[in-house]
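[1] Quick one: sequence plus predicted model below, questions after.
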Amino acid sequence: MKLVFATNNDNKIKEIRSLLGNGFEIVTLQEAGIDIDIPEPHDTLEENAREKSVTIHNMTHQNCFSEDTGLEILALNGAPGVLSARYAGEQKSADDNIVKVLHEMAGKTDRKANFRTVISLILDNKEYQFEGICPGTILTERKGGKGFGYDPIFVPDGADITFAEMDLAGKNQYSHRAKAFQKLIAFLKAH
């Protein structure tokens, strides 16, 4: 099955291809000849994921999917949430975002957080959504050099190292994105 993945994020493409395996052909925006940055103007991950998949479906008329992911920190009332990629500004700097979160979390004892992913799949002109949640803890300092985004400061529940200290296979055992994609894969196989 061929699906267009509505993202320009190479790290997400690598993760998804490792999860989906050989049964699916993932076409990136670059491979599809699409060079746009799709806006994420909405207040929820669900609406932003839908915005991206609908935009690409309207352009390609092909089956496609997108995802939106946010880090939701309890002590920050769910922030950065939908603003996770742009938390410290429009430059989308992971380093700046981590610095801002660590600054805002200074002195806080409740360090619980969730990574949450919502996938929007458009298959045969109909939309379906799938969610994956990974609960965990925000550290007080960075650890590890792998992964991307907030991975160096997030330890998933059940683990004793950050996402940035895990290889891709290890991360996929806990990952919010992996959980959402397992639901997507099960749906596609049953469809």
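    Arrived safely, thanks for sending. This is a predicted model, so every value here is computed, not measured.

[2] From now on I want contacts and neighbour counts done on CA atoms only, so please keep to that.
    Fine.

[3] which residues touch the closest residue in space to residue 129 that isn't next to it in sequence?
    Once flanking residues are discounted, residue 129 sits nearest to residue 120: 4.7 Å by C-alpha to C-alpha, 6 or more residues apart in numbering. By C-alpha atoms under 8 Å, 6 or more residues apart in numbering, residue 120 lies in contact with 46, 49, 50, 53, 65, 66, 67, 127, 128, 129, 130.

[4] at 6 Å instead, please
    49, 50, 65, 66, 128, 129 (C-alpha atoms under 6 Å, 6 or more residues apart in numbering).

[5] Second structure follows, compare the two:
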Amino acid sequence: MKIVFATNNLHKVKEVQEMLPQDIELLTLAQVNINEDIPEDYPTLEGNALQKARYIFEKYGYSCFADDTGLEVAALDNEPGVYSARYAGEQKSSEDNIDKVLAKLGDSSNRKACFRTVIALILDGKETLFEGRVDGDILTERHGTDGFGYDPIFRPEGYTESFAEMSLDAKNAISHRGRAVAKLVAFLNNL
């Protein structure tokens, strides 16, 4: 089965590809010559994931899935949320985004946060949503060099290292995206 992952984020593609069964061929937007920016202007992760998947399915006819992920920091009223990728501006700089979160948190003792991923799958016109969540804390400074986005400052509950200090396999086993993709994979395996 061929399925399009509606993203241009190669880090996400790598994480998801590692988890998919061998008989599912994951195609990127670039591989199917979709080069335009896909709209993403809903106020919720669910809305954005569905909007992106519907755009690809309705405009190009591909079975596809799209995700939206947000970091929700309790002390910041669940910011950055749906604005996680562009929290510090449209340049979408992970370094700037991390700096903004750390600056806004300051020396707050409440560092509770969660990552949530929602995946919207459209297969033969039928829509299905999958959600993954991981709770944890925001560290006071960066730890580790692997991963992407907020990984260097997010430590999942029950662990001593940040996502950026974990191997890809270890992160996928417990991450928000890993949990959502596991639900997607279980669904696809039952078809």
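    Alright, I've got the coordinates. Since this is a predicted model, take the numbers as computed values, not measurements.

[6] Can you pull the TM-score for these?
    Here the superposed chains carry a TM-score of 0.98, computed using TM-score structural alignment, normalised by the length of the first structure; 191 aligned residues with a C-alpha RMSD of 0.8 Å.

[7] coming back round to it: just the buried ones from the contacts of residue 120 of the first structure?
    Buried members of the contacts of residue 120 of the first structure, counted by 16 or more other C-alpha atoms under 10 Å: 49, 50, 65, 66, 129.

[8] you'd agree the residue nearest to residue 129 of the first structure is in a helix?
    No - according to DSSP: H, G, I helix; E, B strand; the rest coil, residue 120 of the first structure belongs to no helix; its state is strand.

[9] Which residue, neighbours along the chain excluded, lies closest to the residue of the second structure positioned farthest from its centre?
    Largest separation from the mean C-alpha position in the second structure: residue 107, at 27.1 Å (C-alpha atoms, centre = their mean). Leaving aside its chain neighbours, residue 107 of the second structure sits nearest to residue 140 (7.9 Å; criterion: C-alpha to C-alpha, 6+ apart).

[10] Am I right that the one you found falls within a strand?
    No - counting by three-state DSSP, residue 140 of the second structure is not part of a strand but coil.

[11] Spatially central residue for the second structure, please.
    residue 69 (3.8 Å).

[12] Tell me where the second structure has helices.
    Applying DSSP state H to the second structure gives helices spanning 10-19, 45-60, 94-105, 168-174, 176-189.

[13] Columns distance to residue 146 of the second structure on top of those, output as CSV?
    Putting the helices of the second structure into CSV (distance: least, C-alpha to C-alpha, whole Å) gives the following:
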stretch, distance to residue 146 of the second structure
helix 10-19, 11
helix 45-60, 25
helix 94-105, 13
helix 168-174, 8
helix 176-189, 16
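
[14] Out of these, which gets nearest to residue 135 of the second structure?
    Closest to residue 135 of the second structure of those, according to C-alpha to C-alpha: helix 176-189, at 8.8 Å.
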